[in-house]
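> pasted the sequence and its predicted model underneath.
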Amino acid sequence: MMKKTSKIILKSIGVIAILIVLFLVIVFIVNLISNKSEQGKIESYGQSVVVDGKNMNVLIQGQGEETVVLLPGYGTASPALDFKPLIDELSLFYKVVVIEPFGYGLSDESEKERTTENIVSEIHEALQQLNIDRYTLMGHSIAGIYGLDYVNKYPNEVSAFVGIDSSVPTQGGTDDEFPTEVYKILKKSGFFRLLMKLSPDQLVTPTVDDETREQIRILSLKNTFNPNNLSEGENFFPNFKAAENLAFPKSLPVIFFLQANDTETEGWISLHEEQVKESIHGKVITMEGEHYLHHTKSKEIVEKFKEFMEVIK
């Protein structure tokens, strides 16, 4: 009786093991096929500029005399599509330039490490290629770190800095270990695609039509956890650490739009108030909303930004 029971248990374990392996193989193959299929479904937008020998994608919209350059938050799959509500509002008054850094949107990937120095240098080179030499820098999330470095390196080009729930060098949690290997496995195995399928709500998008949402989904699967995305994550700590020694130039107008009830970062609003306390023209505005404030508050952001700049003039 014991032998018979043992055989049944062993057979059951064997069947379960085979089913698990079969499941893993199916997930892997479906991901490979889907990746190839989706490559042909990506719709182009914007234009390419050659930066460091590679193609960087930028989107330009609006005919205004003044220029606003938009920089994305970390891991934004398609900056040009993610910023759409903000672009539409800003472009009524300004020339809007959306930069898609390497590894983002339709831009190529770079072999260079994603340090602040490299990222800032590449963004600047893209703007030089476009003959844009005077502009407001407007950035979401991690762009607060890159922007801080940028305005100190190119003070004669930047006329103002606008942070949309932007990162601060001294915020907590930046020294957490980045799980690169886990993300690599999720990407290569196809499990990231499976998770996106099982939980489509995790796709972060503004209110857009179904076609645009589908493009964001495809680009999210293409760009999330790509080599540049992972390198940038690995460089969080050194990039934030290096920014601790930087401050916004006193004469530079700086305005922050922050979510009013951030529960993730302690002292979120006061950290930003500290950043502008020495500024001649510094302002912090809080808004009800999520981290991606530009998805729901673009009209208000543009109105307040315009008011801020008109007072300075």
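Thanks, I have the structure now.

> hey, let's count contacts and neighbours off CA atoms from now on
Will do.

> buried set for the longest helix seen in the chain?
Scanning the chain for the longest helix, with DSSP state H as the assignment, gives helix 2-39. The neighbour-count check on helix 2-39 (16 or more other C-alpha atoms under 10 Å) flags 27-28, 31, 35 as buried.

> same question for stretch 179-196.
Of the residues in stretch 179-196, those buried by neighbour count under the rule 16+ other C-alpha under 10 Å are 180, 183-184, 186-187, 189-194.

> out of those residues, which is nearest to His272?
Closest to His272 out of the buried residues of stretch 179-196 is Thr180 (29.7 Å), distances taken as C-alpha to C-alpha.

> how about the contacts made by that closest one?
For Thr180, the contacting residues are 230, 234, taking C-alpha atoms under 8 Å, 6 or more residues apart in numbering as the criterion.

> picking up where we left off before, can you tell me which helices and strands the following helix or strand past the longest helix of the chain packs against?
Tracing the chain C-terminally past helix 2-39 and defining elements by DSSP states H and E, one meets strand 47-51 next. Other elements packing on strand 47-51 under the criterion 3 or more C-alpha pairs under 8 Å, 6 or more residues apart in numbering; DSSP states H and E are strand 54-61, helix 116-129.

> from the chain's centroid, how far away is strand 47-51?
How far strand 47-51 lies from its chain's middle: 19 Å, per C-alpha atoms, centre = their mean, to the nearest Å.

> next one for the comparison:
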Amino acid sequence: MKKGLRRGLKVLGGIMLATGLLLMAGTAYEAYQSTQDMKSYPPPGKYYEVSGRNMHLYTAGRGEVTVVFASGWGTPNPYVDFSPLYDKLKSKVKIAVYDRFGYGYSDYTDEPRDVDTISEEIHQLLRTSGQRPPYIMVGHSLGSLETLRFAQKYPDEVAGMVMIDGGSPEYYSTVEMDTPEWYFASARFLVKTGVARTLLHSDRMMATLVIDPKLVSTPMKKAATISTLKHAYNDNVMNEMRHSKINASHVLENKKQFSFPLTILTAGSDQPNEGTRAWQADQAKFASWSKQGNQRLVPDAEHYIHNSQPDIVAAEIMKLVKTSSDL
């Protein structure tokens, strides 16, 4: 019995030693590859100084109207995320995609991630980079909050707004972060030890965690991978989530019905469950934030509607562009 126990402990010790050595090797490899990644990670846009740090803004296209895109929470590379829309828009309008601090090509910041600070940073970035308001603002998911707060703080600079499966302040003010902190810590551990890099070699895993590889070019796929490994659940991103409920309440406290058009695009489902029906009901109410609000249910769309149904998103944006141009 004792011999069997000793043998078992030796086997366990060997497994633990081998695992430790593999993790050490993976950590060293990841550190080296991260350094190499930065050599092939040129920003597609330009850097501008905002609050003493570099903030990245990608612009393209032409036209009198500028469409400003706000990514959803945790989207590692907004430039890649919105790329299925570019060819559909840039011949008609100017597009501007910003990276919040901790995202894409922007620096990290020590500033709090409350919605007033974030919206002020966006305003400073757009002004410093020479963009001309009024803008059509497009917010995805949790990006709805900073988009709404921007319009509350700078109402003369917004001509219209499109929400891409973005939640209302009423919704986000009542929702707790239901994913435990250990999950995010585990994800960072997988990145640090090189496991995540290995997983992202799989197109199926890439489509699950980042973006469907079929939707983007090889260089954009590489940029998305590097961004994911560089930024996944960093402190700025996590602080945004921790502030989300308070941020939503703050936007709600300052609620005043907008006069500009507001389009709510909602991902549809052929077989909605109780949670989906509640979300869709909230989305319909969300349209009341504007005197010219409307909601459109997009069938067979995922949460990232601009990836799965870019034609529909582009068409809805262009409707508001035309409206603002006719004014």
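Arrived safely, thanks for sending. Just so you know, these numbers come straight off a predicted model, no measurement behind them.

> TM-score for this pair?
These two chains, once laid on top of each other, score a TM-score of 0.90 by TM-score structural alignment, normalised by the length of structure 1; 312 aligned residues with a C-alpha RMSD of 2.3 Å.

> ok, back up a step: format the buried residues of stretch 179-196 of structure 1 as TSV; extra columns: distance to Pro155 of structure 1 and secondary structure.
As requested, the buried residues of stretch 179-196 of structure 1 are arranged in TSV below (distance: C-alpha to C-alpha, whole Å; DSSP: H, G, I helix; E, B strand; the rest coil):
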residue	distance to Pro155 of structure 1	secondary structure
Thr180	35	helix
Tyr183	37	helix
Lys184	38	helix
Leu186	41	helix
Lys187	40	helix
Ser189	45	helix
Gly190	44	coil
Phe191	45	helix
Phe192	41	helix
Arg193	42	helix
Leu194	46	helix
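
> mind putting those residues in JSON lines, distance to Val21 of structure 1 included?
Converted to JSON lines, those look like this (distance: C-alpha to C-alpha, whole Å):
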{"residue": "Thr180", "distance to Val21 of structure 1": "24"}
{"residue": "Tyr183", "distance to Val21 of structure 1": "20"}
{"residue": "Lys184", "distance to Val21 of structure 1": "19"}
{"residue": "Leu186", "distance to Val21 of structure 1": "16"}
{"residue": "Lys187", "distance to Val21 of structure 1": "18"}
{"residue": "Ser189", "distance to Val21 of structure 1": "12"}
{"residue": "Gly190", "distance to Val21 of structure 1": "14"}
{"residue": "Phe191", "distance to Val21 of structure 1": "14"}
{"residue": "Phe192", "distance to Val21 of structure 1": "17"}
{"residue": "Arg193", "distance to Val21 of structure 1": "18"}
{"residue": "Leu194", "distance to Val21 of structure 1": "16"}
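
> quick one: which two of those are the most distant?
In the buried residues of stretch 179-196 of structure 1, the most distant members under the criterion C-alpha to C-alpha are Thr180 and Leu194, with 18.9 Å between them.

> strands along the stretch 151-300 of structure 1, start to end?
Shown for the stretch 151-300 of structure 1, the strands assigned by DSSP state E, counting those that start in this stretch span residues 158-164, 254-259, 282-287.

> to Thr224 of structure 1, which of the ones you listed lies closest?
The stretch from the strands of the stretch 151-300 of structure 1 with the least distance to Thr224 of structure 1 (C-alpha to C-alpha) is strand 158-164; that distance is 21.6 Å.

> okay, angle between that closest one and strand 254-259 too, please.
For the pair strand 158-164 of structure 1 and strand 254-259, the angle between their directions (axes from the mean of the first three to the mean of the last three C-alpha atoms, to 10 degrees) equals 10 degrees.

> what about strand 158-164 of structure 1, how far off from structure 2?
After superposition onto structure 2, the mean distance of strand 158-164 of structure 1 to its aligned counterpart is 0.8 Å, using mean C-alpha distance after the TM-score superposition for structure 1.

> which strands and helices sit next to that strand?
Packed against strand 158-164 of structure 1 by the contact rule (3+ C-alpha pairs under 8 Å, 6+ apart) you find strand 135-140, helix 143-153, strand 254-259.

> for it, give me every contacting residue.
Here strand 158-164 of structure 1 makes contact (C-alpha under 8 Å, 6+ apart) with 134-141, 143-144, 147, 151, 252-258, 292-294.
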